[in-house]
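**Q** sharing a model that was predicted from the sequence below.
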Amino acid sequence: MITLYHLNRSRSKRIIWLLEELGVEYQIEAFQRDKETSLAPESLKAVHPLGKSPVIKDDDVVVAESGAMTEYLIDKYAADRLAPPRGTPEYIEYLQWIHFAESSAMVPLLLKMFLNKDGCKTNFLQAYADGEAMKILTYLSEQLEGKEYLVGNKLSGADIMVYFVVDMVEQSGGLAFFPVLDVYLKRLRTHEACQKAEQLEKELG
């Protein structure tokens, strides 16, 4: 039995989708953000020292970091369905998109979110965050031009990882500037497992 330690309004939503897509038996242990600080509760540190979510426990194996979880779960349960064959150019592309979602993409988007939440005047950071966010979203849009999915023209773990990025941009109102990404997000939401993840995230949030 897999346990997902879930935090509302977090990357955990993409792992719910993945678990639903895999069709494996799992349970969710839900945690709530502090209503004033929006931070994760201290109780999550009993699961992982960083007190972050998502974290999964698969029998005796504990895995943190959603990119690592995605690779681990797909390798174990659906390597023939949700990842290209190892040793192919498509597999290398797949890995790059998985890590893009949590490195190049998330850093400027989170920086923009924190700056907007803080409301402070900056000398450098706001312009930097805006420029970097525009750069990575333009890049993603260009790479998806004429394609339905990121790799091999079928759903993979790369799409499930990048889904959270595009979903986050939609929530900020930024997809109006990127019609290709808007279409892509709508396509991802046609998958029943994605719909189930969004429904569960709302119920748990």
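**A** Now that the structure is in, tell me what you want to look at. The structure displayed is predicted, hence computed values, not measured ones.
**Q** please make it C-alpha for all contacts and neighbour counts, starting now.
**A** OK.
**Q** for K196, list the residues it contacts.
**A** Counting by C-alpha atoms under 8 Å, 6 or more residues apart in numbering, K196 touches W17, E20.
**Q** second structure for comparison follows:
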Amino acid sequence: MLRLHFAPLTRSIRIKWLLEELALPHEIVRVAFNRDGDKGFAQDTPAGNFPYLEDGDIGLSESGAIVQYILENYGEGRLEPAIGAPERPAYLHWLHFSEGTAANAINTIVWLTLYRDDAEQHRAIIDAVRGTADQTFGKVETTVSAHPYLAGGAFTAADVMMGFTLWSAKMLGLLTDAHPKTVAYLDRLMARRAFQDAIAESQR
């Protein structure tokens, strides 16, 4: 059985969400989150970070890699366009954009405002990062203004990846009504039962 090392309010939510969407049996291994920045936030998982997935003798970290692994081995063609499908390039773009680009601003804001006590000394950086986040969400806004989901008309794992990023941004006040289509898109994602189950796991 798949075993997901899980800590509340981490990217573990993203993998739990995917597992629920696919209705895959799995075990949750709850782990306390280490907030000690002096120790580099090293977590008590085999890889030292979240999320971490075990599948028999296989262990894997990095949420994007885990998503791809799950889909390749257990997805049975669900939640991703087939190779060669016209929606595939957009799917791949957004699947990796969520962490490769969109999460950068979130990571910086979290570091400077939640894990340090000198945020006011870095106000110029924080304001600049907020501007970068605004530009990033503008790209999402353009896409979801034209299509209900990032890769077109169907919900995919790219929406799982980006959905967690946008949810995090909303919690931090980075995603605002300045991007109404993106907010509405996130609301649709948050209404999904699988997302709600993942959030509920984080609240236990």
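**A** Here it is on my side, so go on. Here the structure is a predicted model, which means the values were calculated and not measured.
**Q** what strand or helix carries the residue most central in space within the second structure?
**A** Among the residues of the second structure, the smallest C-alpha distance to the mean C-alpha position (C-alpha atoms, centre = their mean) belongs to F164, namely 3.4 Å. Here F164 of the second structure sits within helix 157-171, counting by DSSP states H and E.
**Q** the helix of greatest length in the second structure packs against which elements?
**A** Looking across the second structure with DSSP state H, the single longest helix is helix 123-146. Helices and strands touching helix 123-146 of the second structure, by 3 or more C-alpha pairs under 8 Å, 6 or more residues apart in numbering; DSSP states H and E, are helix 103-113, helix 180-190.
**Q** out of the ones you listed, flag the one nearest E141 of the second structure.
**A** Among those, helix 180-190 comes nearest to E141 of the second structure, with 5.1 Å by C-alpha to C-alpha.
**Q** average offset of the closest one relative to the first structure?
**A** Compared with the first structure after fitting, helix 180-190 of the second structure deviates on average by 1.2 Å (mean C-alpha distance after the TM-score superposition for the first structure).
**Q** now do whichever helix or strand comes after that helix against helix 157-171, angle only.
**A** Next helix or strand after helix 180-190 of the second structure toward the C-terminus (DSSP H and E): helix 193-202. Counting by axes from the mean of the first three to the mean of the last three C-alpha atoms, to 10 degrees, helix 193-202 of the second structure points 50 degrees away from the direction of helix 157-171.
**Q** helix 193-202 of the second structure vs the first structure, average distance?
**A** Its matched residues in the first structure lie on average 1.1 Å from helix 193-202 of the second structure after superposition (mean C-alpha distance after the TM-score superposition for the first structure).
**Q** what number of residues lie near E80 of the second structure?
**A** E80 of the second structure is flanked by 23 other residues according to other C-alpha atoms under 10 Å.
**Q** likewise for P85 of the first structure?
**A** P85 of the first structure sits with 13 neighbouring residues when counted by other C-alpha under 10 Å.
**Q** show me what it aligns to in the second structure.
**A** Superposed on the second structure with TM-score structural alignment, P85 of the first structure falls opposite A82.
**Q** tell me the SS of that match?
**A** Per DSSP: H, G, I helix; E, B strand; the rest coil, the local secondary structure of A82 of the second structure is coil.
**Q** that one against L92, yeah?
**A** No - with contact defined as C-alpha atoms under 8 Å, A82 of the second structure and L92 do not form a contacting pair (11.1 Å).
**Q** now the helix holding F164 of the second structure on the first structure. Mean distance?
**A** Superposed on the first structure, helix 157-171 of the second structure shows a mean distance to its aligned partners of 0.7 Å (mean C-alpha distance after the TM-score superposition for the first structure).
**Q** what are the buried residues along that helix?
**A** Buried residues in helix 157-171 of the second structure, defined by neighbour count with 16 or more other C-alpha atoms under 10 Å: 157-169.
**Q** how about stretch 139-159 of the second structure?
**A** Across stretch 139-159 of the second structure, burial judged by 16+ other C-alpha under 10 Å covers 140-141, 143-144, 148-152, 155-159.
**Q** what of stretch 35-52 of the first structure?
**A** Those would be A40, L44, V47, H48, G51, K52, for stretch 35-52 of the first structure by 16+ other C-alpha under 10 Å.
**Q** wasn't the fourth one part of a helix?
**A** Yep, that's H48 of the first structure we're talking about. No - with three-state DSSP as the criterion, H48 of the first structure is located in coil rather than a helix.
**Q** which residue packs closest to the alignment partner in the first structure of L71 of the second structure, ignoring adjacent ones?
**A** In the first structure, the residue paired with L71 of the second structure according to TM-score structural alignment is I74. Nearest residue to I74 of the first structure, sequence neighbours excluded (C-alpha to C-alpha, 6 or more residues apart in numbering): L82, at 6.5 Å.
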